[in-house]
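Visitor: Whatever this is, show me its structure:
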Amino acid sequence: MNYVFGIIIFALDVWAIASIINTNETTGTKILWILLVAVLPVVGLIIWWFAGPKADYG
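Guide: So this is what the prediction gives:
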């Protein structure tokens, strides 16, 4: 069961990183957010969800 949770977190982190890359933020800001999500997968994802830059698909 733990591996299912790990796969879900991994998929959400990949989605968050892809979303961060697609923002209009500066490269430095993108790198900081990507590092936060990569180093702290669960906490970083939660922080990004509430405070991070979101991709503009429109």
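
Visitor: Every contact and neighbour count from this point should use C-alpha atoms.
Guide: Fine.

Visitor: Residue 34 touches residue 20, doesn't it?
Guide: Yes. Residue 34 is within contact range of residue 20, at 7.1 Å (criterion: Cα atoms under 8 Å).

Visitor: quick one more, to check against the first:
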Amino acid sequence: MMVEITGLLGLIILILDVYAIVKTVQSNASTGAKVAWVVVILLLPVLGLLLWFLFGPKG
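Guide: So this is what the prediction gives:
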């Protein structure tokens, strides 16, 4: 049971990270900012996602 919950949580985090990366690439931010955000999201999947949600490029 615990393995299923952990696997499901990992899948949800992966889906949200991919969503954050796609939204970052589509944003109007500069290329450098986009690259920096993608690196942060990839290196720190949970913390990077939270930081992107709070401080990431909008629009």
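
Visitor: Got a TM-score for the two of them?
Guide: Put the two chains on top of each other and the TM-score (TM-score structural alignment, normalised by the length of the first structure) is 0.90; 55 aligned residues with a Cα RMSD of 0.7 Å.

Visitor: who touches both of residue 34 and residue 20 of the first structure?
Guide: Common contact partners of residue 34 of the first structure and residue 20 (Cα atoms under 8 Å, 6 or more residues apart in numbering): none.

Visitor: what does residue 21 of the first structure align to in the second structure?
Guide: Residue pairing (TM-score structural alignment): residue 21 of the first structure is matched to residue 25 of the second structure.

Visitor: Could you check how far its match is from residue 58 of the second structure?
Guide: 11 Å (Cα to Cα, to the nearest Å).

Visitor: Out of those two, name the residue with the larger neighbour count.
Guide: More crowded of residue 25 of the second structure and residue 58, by other Cα atoms under 10 Å: residue 25, with 17 against 13.

Visitor: Which residue lies nearest the spatial centre of the second structure?
Guide: residue 17 (3.2 Å; Cα atoms, centre = their mean).

Visitor: you'd agree that one is up against residue 43?
Guide: No. Using Cα under 8 Å, residue 17 of the second structure is not in contact with residue 43; the gap is 10.7 Å.

Visitor: How about the match of residue 21 of the first structure, nearest residue that isn't a chain neighbour?
Guide: Ranked by Cα to Cα, 6 or more residues apart in numbering and with sequence neighbours excluded, the top spatial neighbour of residue 25 of the second structure is residue 34, at 6.1 Å.

Visitor: Tell me how far that neighbour lies from residue 46 of the second structure.
Guide: 18 Å.

Visitor: Residue 35 of the first structure corresponds to which position in the second structure?
Guide: For residue 35 of the first structure, the residue aligned by TM-score structural alignment is residue 39.
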